[in-house]
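Asks: Just a sequence and a predicted model for now, questions to come.
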Amino acid sequence: MYVQELEPVAGSLGLSALVAALPLVIVLVLLGGVRMKAHLAGLTGLLAAALVAWLAYGMPLDQTASSAAQGAVFGLFPILWIVVNALWVYRMTVRTRHFDILRRSFGRLSDDPRIQALVVAFCFGALLEALAGFGAPVAICSVMLVALGFDPVRAAVVALVANTAPVAFGAMGTPVVTLAQVTGLPLDDVASVVGRQTPLLALVVPLLLVWLVDGRRGLRETWVPALVCGVAFAVAQFAASNHVSAQLADIGAALAGAGALVAVPQARRPAEEPVRAAVLTGVRSEELDEDDPRGEVVRAYSPYALIVAIFSVAQIPAVKDWLAGATQTYDWPFLDVVDPRGEAVGGNVFTWPIVSTGGTLVLLAGVCTALVLGVHARVAVKEWAATVYELRFAILTVTSVLALAYVMNLSGQAATIGHFVAAAGAGLAFLSPVLGWFGVAVSGSDTSANALFGALQVTAARESGLSPELLAAANSSGGVLGKMISPQNLTIACAAVGLAGKEGDLLRKVLPWSVALLMVMCLIVVGQSSPVLSWMLP
């Protein structure tokens, strides 16, 4: 049995926290300073965490290795199992050119560039974030906006800023699923609190997008459809995350936002020619003028309808219980850990939700998608394998970061840092979103930031008397605002619109908005930790 210690270094909490933080510091420096590739930085950080656990905390090598293995397995299933299958669905729509049909369908909704920014970057971007995440929305939406005639720089900025509100529930809820796992908090509790924070961003972001597209005039002339879109998105995200399923939060929000936007007469009104001339300096793709048969348009929308339908059916109590019946629970080998109070930690047991996990449901939706789109079984399997190959470095990054997080959590390193950070007291509520923001800004992933800092936030919350669910959620909600300034996303945006090497220019344009929205989120969390906004929490 391994007993966690809080002050293993010279009996000092401060020194112990300094040593415990070394793996995190190494990862952040390698990513942000040295600009090392994420998977290499993750592996280096994992090695550092294992050495600290063994040498400073006295964790036996077999238990250290077992902790890392459990984290890597969790990274593969259910986390990457969701991501791979979701991206597979998208690849099949590209393969059959139904994605092009979908893009043309969006282009015909309105010829007003301000409305197009809302439809493509905010609503469709949220749908892509829900299904794939990991940079796909920025790349795809940037290209679509350029095809609609947007200047490349403006297209990239709009896509980056739009990719905020849906990130916490992206990739079928992967960030909040990870957060729940590493903190030991119930998924429904974590998702519920996040669903009472990020929807507030959704009220602001559409208004910000029309400002970015056309300044004061854009805000003055299109604030009504922008606000309606944001309200519908926020309400749907709140309702789904609190009462339906975290995995469906972004899908429902994206569809609700798009539906509400299209329903506003002002959004369907043709744009005045001077508006287009003043706002757009790029060349509109002639491909957008092609006509598509109604049946093909329906098929283009069908993958997303199938995912919504399958996940909705899976939430029916009888079906949910039946699916959960296949879940397997194992005693994890070579791992016997108790906390300083002598209580067994959750890592000793591993739960494998074989069928009920989101990835398996997306796989089922993918099989149905292949049938609807007419993708041959051999081609579908080939696309799945190609998806795994495309994500090979992301797979290595996620598994190494999760392994790092598990070693830090089970050895007691995260608990030490959490107890030390708890000294911030009431100020911890303000700093909590900043920590998540910093983690995502460096790593480019809300999932990674939650894995790295989730347990730390919960420990600090318990020591300072704050709500663990609130600070865990704040880590994720603050993190979404760091995504637009992460080197990974900036590079993706520049590559997508042909601005390679201009990442610094984009950073200067989006950084003020990232910091401003972060301050708003910090104030929201502070309010929720006090009687002022505590009524917002479940």
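Replies: Yep, that arrived.
Asks: okay, CA-based contacts and neighbour counts for the rest of this
Replies: Fine.
Asks: which parts of stretch 2-17 are buried?
Replies: For stretch 2-17, a neighbour-count test (16 or more other C-alpha atoms under 10 Å) marks 2-9, 13-17 as buried.
Asks: Stretch 29-39 too?
Replies: For stretch 29-39, by 16+ other C-alpha under 10 Å, it's 30-32, 38-39.
Asks: For that stretch, measure first residue to last.
Replies: 14 Å (C-alpha to C-alpha, to the nearest Å).
Asks: do the same with stretch 154-169
Replies: Start-to-end, stretch 154-169 (C-alpha to C-alpha) is 26 Å.
Asks: List the buried residues in that stretch.
Replies: Those buried within stretch 154-169 under the rule 16+ other C-alpha under 10 Å are 154-169.
Asks: closest to residue 94 among these?
Replies: Each of the buried residues of stretch 154-169 was scored against residue 94 by C-alpha to C-alpha, and residue 159 proved nearest at 19.8 Å.
Asks: so what secondary structure elements neighbour the strand or helix carrying the closest one?
Replies: Residue 159 belongs to helix 152-162 when assigned by DSSP states H and E. Identification of packing neighbours for helix 152-162 by 3 or more C-alpha pairs under 8 Å, 6 or more residues apart in numbering; DSSP states H and E yields helix 136-147, helix 198-243, helix 487-497, helix 503-528.
Asks: got the angle for it vs helix 503-528?
Replies: Here the directions of helix 152-162 and helix 503-528 differ by 20 degrees (axes from the mean of the first three to the mean of the last three C-alpha atoms, to 10 degrees).
Asks: thinking again about what came up before, include secondary structure when you put the buried residues of stretch 29-39 into JSON lines, please.
Replies: As requested, the buried residues of stretch 29-39 are exported to JSON lines (DSSP: H, G, I helix; E, B strand; the rest coil):
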{"residue": "30", "secondary structure": "helix"}
{"residue": "31", "secondary structure": "helix"}
{"residue": "32", "secondary structure": "helix"}
{"residue": "38", "secondary structure": "helix"}
{"residue": "39", "secondary structure": "helix"}
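Asks: And here is the other one:
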Amino acid sequence: MYQPLTAPIADSLGLSALLAAVPLLVVFLLLGVLRVKAHWAGLSGLAAALLIAVLGYGMPADLALLSAGQGAAFGVLPILWIVITAIWLYQLTVRSGRFEDLRATFALLSPDPRIQAVVIAFCFGGLLEALAGFGAPVAITGMMLVAIGFPPLRAAVTVLLANTAPVAFGALSTPIITAGELTGIPYEHIGAVVGRQTPLLAVIVPVLLVLVVDGRRGVRQTWPAALVTGVAFAVAQFVCANYISVPLTDIVSALVGAVALVVLLRFWQPAGSAEARADLTAGAADEAPGRQLGAGRIFLALFPYLLVIAVFSVVKLWEPVGEALAATDVEVPWPGLHGALLSASGEPASSTVFTLSWLSSPGSLLLLCGLGVTLVYRIKPTTALAELGRTAVSMRWSGLTIVSVLALAYVMNQSGQTTTIGTAIAGIGTAFAFFSPVLGWLGVAVTGSDTSANALFASLQQVAAERVGVDPALLVAANTSGGVMGKMISPQNLTIVATAVGMAGAEAKILRGVLKWSIGLLLALCALVFLQSEVLSWMLPR
């Protein structure tokens, strides 16, 4: 039996935390500074994590390798499976020729590419995050922006930045529900606190999007649209999280934000649209003007994404269907690992059970949507299957990155390295309220999932809050909210979006484009949480 120690290096928490952080530093140094390909960065980080687990933490080598194997399996299913099927769905629309109509349909709403970026990346991406999550939103919206003519790098940075405010309530608030289960705090209460943090991000994110897309000119010419969308999204997120339904928060927010923008555009249009189209999309948006499309062509252009929304809504919101699919999940105690690991508290570790979600996975649901698109678009089954095969082959290096990063995360978690880092940060006393979002940011940066970050740190946040005399719900919510900024720098998400926009292997370049936004928004949230623990405590629900 292996039980991780919090401070295995000379009984020093500080030294142990420095050593435990080495795998993360290796990954980000290789990616962000040395510009090494993402799969080599991931494999190098994994090698560092294995060495530290065995030599630093005393974890048996066979258990460390088995832990990496379990993480790799999770990287394949559901993560890689979701990405492959999301990209395949997009490729089907391209092969059918309908994507040109989709591009024209967005031009029908507004010919301005900056407005289209807000609609696609923020509103539609938020809706996809609400229903699917796990990388599908950035994959699909990234491909859509490239298809309407955006340069790949700008498209990647835009969708990663947009995929922030919705993440805390993603997949029908799975991160928040997970935190509630682990801490015993009602998830409705945690969600209400998150609903008083992330809306402040939602207000400014659309403005930052147009800044990324078109610089200061974009902000000057389109700020009314960005601000109206952000404020509508934020108000809906606050109201729904506090007074209606935590799981439905992102669905309501994304739809309200989109409707508010559509209403505004009936009375106002931004200046400089022609210049923006010429500069940003090289004239691509001028092709096939949207107003020439009939209702039938518009419906068929939107059909794949309407189908995604319909299928995920039925599965997530109609309990009998969701429960029936969940019943097909197979729980696999990981051979050689299950029963051989203890948690830091001495209890048998529950993380050694691998859930094989072969039918309920979002990837399988996207496959079902792809089959529906194949039928409606009258694509030959052999053509569709060949496209699926080509997509899988094109994902080989990106898939290796995803698998290695998840293997790295599992080794760090099960050996105790992540707990050491978290405990060290929690030991700074009352100032911990300021730094508590950093734990969530770190967890998501490693795992690519806000749910996983809460699984890692929610209980730790609760204990730390009780020790320093802060409302535990505040710091558990801060872990969730802080995680949303970590998503844009996660190697897993970087690889997903790089593949989607056609920049596989250029993850380092994308990382440099989003890092400042990630850190800047994180610091703003840290300041908010600290103030909510003191002078702004009146903001918290009672």
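Replies: All right, it came through fine. Remember, it's a predicted structure, so these values are computed and weren't measured experimentally.
Asks: Which among the helices and strands packed on helix 152-162 of the first structure is found nearest to residue 474 of the first structure?
Replies: helix 503-528 (6.7 Å).
Asks: Just the buried positions in that closest one, please.
Replies: 503, 506-507, 510-511, 513-515, 517-519, 521-522, 524-528.
Asks: now stretch 270-280 of the first structure
Replies: 271, 276, 279-280.
Asks: which two in the buried residues of stretch 29-39 of the first structure are spaced the farthest apart?
Replies: 32 and 39 (13.4 Å).
Asks: Quick one: residues in contact with stretch 87-97 of the first structure.
Replies: 99-100, 131-132, 300, 303, 365-366, 369-370, 373, 375, 380, 383-384, 387 (C-alpha atoms under 8 Å, 6 or more residues apart in numbering).
Asks: any idea which of those has the most stuff around it?
Replies: Neighbour counts for these (other C-alpha atoms under 10 Å) peak at residue 131, which has 32 neighbours.
Asks: hang on, that residue packs against residue 172?
Replies: Yes - with contact defined as C-alpha atoms under 8 Å, residue 131 of the first structure reaches residue 172; the gap is 5.9 Å.
Asks: and residue 416 of the second structure, what pairs with it in the first structure?
Replies: Aligned counterpart of residue 416 of the second structure in the first structure: residue 412 (TM-score structural alignment).
Asks: Check residue 359 of the second structure too.
Replies: Aligned partner of residue 359 of the second structure by TM-score structural alignment: residue 355.
Asks: and that match, that one's in a helix?
Replies: No - counting by three-state DSSP, residue 355 of the first structure is not part of a helix but coil.
Asks: for the closest residue to it other than its chain neighbours, what are its contacts?
Replies: In space, and not counting its chain neighbours, residue 355 of the first structure is closest to residue 323: 5.8 Å by C-alpha to C-alpha, 6 or more residues apart in numbering. Shown in contact with residue 323 of the first structure (C-alpha under 8 Å, 6+ apart): 314, 355-356.
Asks: Filter those down to just the buried residues.
Replies: 314, 355-356.
Asks: that's a strand at residue 309 of the first structure, yeah?
Replies: No - residue state for residue 309 of the first structure (three-state DSSP) corresponds to helix; a strand is not indicated.
Asks: who's in contact with it?
Replies: Counted by C-alpha under 8 Å, 6+ apart, residue 309 of the first structure has zero contacts.
Asks: can you give me the helices in the stretch 301-450 of the second structure?
Replies: 319-326, 362-376, 381-394, 396-415, 417-426, 432-447, 450-468 (DSSP state H, counting those that start in this stretch).
Asks: Would you mark the buried spots in the second one?
Replies: Applying a neighbour-count criterion of 16+ other C-alpha under 10 Å, one finds 362-374 buried in helix 362-376 of the second structure.
Asks: Next, the angle from that helix to helix 381-394.
Replies: 140 degrees.
Asks: average gap between helix 362-376 of the second structure and the first structure?
Replies: When the first structure is overlaid, helix 362-376 of the second structure sits 1.9 Å from its aligned residues on average, using mean C-alpha distance after the TM-score superposition for the first structure.
Asks: same question, the longest one
Replies: Averaged over the aligned pairs, helix 396-415 of the second structure sits 1.4 Å from the first structure after superposition, using mean C-alpha distance after the TM-score superposition for the first structure.
Asks: Residue 102 of the first structure reaches residue 296, doesn't it?
Replies: No - counting by C-alpha under 8 Å, residue 102 of the first structure stays clear of residue 296, with 9.2 Å between them.
Asks: Between those two, which is the more surrounded one?
Replies: Each of residue 102 of the first structure and residue 296 has its neighbours counted (other C-alpha under 10 Å); residue 102 has more, 19 against 14.
Asks: Please determine how far the more buried one is located from residue 256 of the first structure.
Replies: 17 Å.
Asks: Kindly report the same for residue 21 of the first structure.
Replies: In terms of C-alpha to C-alpha, residue 21 of the first structure sits 42 Å off from residue 256 of the first structure.
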